[in-house]
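Quick check, what structure comes out for this input:
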Amino acid sequence: MPNPYVPRALMNHAIDAVRTGLDLYTWTEKQVVGALRTGLDALDPKDEPAPEEPDERPVASATPEPDTASLTEKMSTLLGRALDQNTRGSQVELYHHLLDQLVADEARILGALSDGSSSPLVNVYGWKQSRTPRRAVLENASLVGRTANVALPHMVPQYVSHLLSLGLVEVGPEDPALDTEYEVLLAESAVLAAIKSATRGPVPARIEKFTLSLSPLGTSLWQAAAEGAEHE
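The predicted structure is shown next:
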């Protein structure tokens, strides 16, 4: 046993212990590797079936056929509901369908026109090189956005176009009584930019003036909604 008071003896003892541990680790490693080799050599590749090569041919993806049964079911449901509905029920269903397609700003426009008033509307057209066909630079620009205090004023032409496509508003002829309102509308930045873009040298842009108002469908929808609010 090494003398604990002699540092060199302690160091030599520690080195001997490390060498013994390394020799034991090396022996164990050799045993494990040898066992693995023995196990691999025992496998005869001739007795094993050859691995199947993966089929690299692209598999054609089956395109799902349209579900015609669902179309038939939907149509049958609609026809069945139509048999059970009266005129009032059909109107309410139509109104719900129309309202589901509106955003808040579009509802504000309907509210601004619900008193039967009209709002000025202009279209700005330019000319192509042939000078015969007109091209629309800006359509359905209206002062109704200001009246309705919409959240997105630059979207008013798109709002009006959508409401026109739904049949909730309609365009009428120019109203001379709205001259001041037309001047205000033509002074808006979007309209001025459209006029500048549509002007070609000495050829000015063509400006068409109209009025925007609720259509009979839009009026009946607003009245039905107002009646429902009164009953709540």
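
use CA for all of it now, contacts and neighbours both
Fine.

elements contacting the strand or helix carrying Asn12?
Taking DSSP states H and E as the definition, Asn12 sits inside helix 7-41. Helices and strands touching helix 7-41, as assessed by 3 or more Cα pairs under 8 Å, 6 or more residues apart in numbering; DSSP states H and E, are absent.

how much distance is there from that helix to the middle of the chain?
67 Å (Cα atoms, centre = their mean, to the nearest Å).

could you pull out the strands for the protein?
Taking DSSP state E as the test, the strands found in the chain are 119-127, 134-142, 169-173, 206-214.

Of these, which is nearest Thr38?
strand 134-142 (85.1 Å; Cα to Cα).

Name the residues of that closest one that are buried.
Val137, Leu138, Glu139, Asn140, Ala141, Ser142 (16 or more other Cα atoms under 10 Å).

neighbouring contacts of that strand?
Applying Cα atoms under 8 Å, 6 or more residues apart in numbering, the contact partners of strand 134-142 are 119-128, 156-158, 160-161, 185, 191, 194-195, 197-198, 212.

Are any of these buried, and if so which?
For these, a burial check counting by 16+ other Cα under 10 Å picks out 119-127, 156-157, 160-161, 185, 191, 194-195, 197-198, 212.

Phe210: neighbouring residues, count only.
Counted by other Cα atoms under 10 Å, the residues lying close to Phe210 total 20.

That one and Val171 touch, don't they?
Yes - Phe210 lies in contact with Val171 (Cα atoms under 8 Å); the separation is 6.5 Å.

And the helices in this structure?
7-41, 68-84, 87-99, 104-113, 144-148, 156-166, 179-186, 189-198, 216-231 (DSSP state H).

Another sequence for comparison is provided below:
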Amino acid sequence: MLQLPPVQRADARFHQVEHDVLQTLKQRLEALETPGELAGPPENLHQLLDVSLEQSRDQAEDMLVRQLLAGLTADEVRILAALSDGSAFPMLALYSGGRFSRGQILFRHSNVGRAAGIQCTDMIGTYLQRLFSQGWVIATGFEEANRTDYELLEGDSGFRRAMSGLQTHWPKVKPHRETLRLGPMGQQMWALLSQPAEADLSGDEE
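Predicted structure coming up:
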């Protein structure tokens, strides 16, 4: 299982594991030269159906891996790696509703980005929105052990600006303390991405 260590570990160890994570994913991507697939993006469903008639299980799996990787940015992979060992991170969610009805989620904020070493820390809300929409991550309830971390997040200048801007249109917006985790589907997809590429995937055994 590919993992990024917690932010508390030594920098040398962090960079070594970070290198291993990205190197393994790079090798997995380079192995996706599977014969029997389309030369380019499918133009219609008939092309995909034609491919499905000739694909092996390995080829079908590689097509899925290719699509999963195409839907992720490098920073998002770092976030997923930080969650991949079962780690959880405090998260704040802003809902449009009032006291008895939360309504739709307008914004999310977490310290997972800094812990994972992402480059665009100011884009953590966008990254979280994308990962939630793609089914990678889930939100669970408030964890008392992380109370201090929640308070630090609530005082973060970027989060305060986002909440202030949203309150212009939704006066009842207030933060709800939640916990960010890799969801069951995310665990399955991460395991698929991070498994070593088989030597025979490219059909070059002979």
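
what's the longest helix seen in structure 2 aligned against in structure 1?
Looking across structure 2 with DSSP H, the single longest helix is helix 11-30. The counterpart of helix 11-30 of structure 2 in structure 1, using TM-score structural alignment, is absent.

Enumerate the positions of that helix that are buried.
Quick answer for helix 11-30 of structure 2 (16+ other Cα under 10 Å): Phe14, Glu18, Val21, Leu22, Thr24, Leu25, Arg28, Leu29.

and what of stretch 209-217 of structure 1?
Here stretch 209-217 of structure 1 shows Lys209, Phe210, Thr211, Leu212, Ser213, Leu214, Ser215 as buried, counting by 16+ other Cα under 10 Å.

The last one -> structure 2?
Using TM-score structural alignment as the criterion, the counterpart of Ser215 of structure 1 in structure 2 is Gly183.

Please name the residues that touch its match.
Gly135, Trp136, Val137, Ile138.

and if you look at Pro216 of structure 1?
Contact analysis of Pro216 of structure 1 by Cα under 8 Å, 6+ apart lists Leu168.

that older thread, which stretch among the strands of structure 1 comes nearest Ala104 of structure 1?
Across the strands of structure 1, closest to Ala104 of structure 1 is strand 169-173 (Cα to Cα), at 15.8 Å.

after superposition, how close is the closest one to structure 2?
Following superposition, strand 169-173 of structure 1 is found to deviate from structure 2 by 1.7 Å on average (mean Cα distance after the TM-score superposition for structure 1).

what does that strand correspond to over in structure 2?
Here strand 169-173 of structure 1 aligns to structure 2 at residues 137-141, judged by TM-score structural alignment.

Report the buried residues of that stretch.
Within stretch 137-141 of structure 2, the residues that count as buried by 16+ other Cα under 10 Å are Val137, Ile138, Ala139.

Same check on stretch 96-113 of structure 1?
Result for stretch 96-113 of structure 1 [16+ other Cα under 10 Å]: buried residues Leu98, Asp105, Glu106, Ala107, Arg108, Ile109, Leu110, Gly111, Ala112, Leu113.

out of these, who's nearest Ala14 of structure 1?
Using Cα to Cα, the buried residues of stretch 96-113 of structure 1 come closest to Ala14 of structure 1 at Asp105, 86.2 Å.

Touching, the closest one and Ala151? I think so.
Yes - using Cα under 8 Å, Asp105 of structure 1 makes contact with Ala151 at a distance of 6.5 Å.

Which residue is the nearest non-sequential neighbour of Gly172 of structure 1?
Nearest residue to Gly172 of structure 1, sequence neighbours excluded (Cα to Cα, 6 or more residues apart in numbering): Thr211, at 4.9 Å.

need the contact list for Thr121 of structure 2.
Here Thr121 of structure 2 is in contact with Gly113, Arg114 (criterion: Cα under 8 Å, 6+ apart).

aligned partner of it in structure 1?
Correspondence of Thr121 of structure 2 to structure 1, assessed by TM-score structural alignment: Pro153.

Check the gap between its match and Leu113 of structure 1 for me.
Using Cα to Cα, to the nearest Å, Pro153 of structure 1 is found at 16 Å from Leu113 of structure 1.

same question, Arg19 of structure 1
Taking Cα to Cα, one finds Arg19 of structure 1 at 98 Å from Leu113 of structure 1.

can you count the residues close to Gln119 of structure 2?
13.

Ala74 is in contact with that one, correct?
No - contact status for Gln119 of structure 2 versus Ala74: not in contact, 9.0 Å apart, counting by Cα under 8 Å.

For the alignment partner in structure 1 of Leu94 of structure 2, list the residues it contacts.
Counting by TM-score structural alignment, Leu94 of structure 2 corresponds to Val124 in structure 1. Residues in contact with Val124 of structure 1, defined by Cα under 8 Å, 6+ apart, are Ala136, Val137, Leu138, Glu139, Val191, Ala194, Ile195, Ala198, Ala205, Arg206, Ile207, Glu208.

among those, which recur in structure 2?
On the basis of both residues aligned by TM-score structural alignment, their matches' Cα atoms under 8 Å, what survives of the contacts of Val124 of structure 1 in structure 2 is Val137, Leu138, Glu139, Ile195, Ala205, Arg206, Ile207, Glu208.

Excluding chain neighbours, give the residue nearest to the fourth one in space.
To tie it back to what came earlier, the one meant is Ile195 of structure 1. Ala205 (5.7 Å).

Thank you, goodbye.
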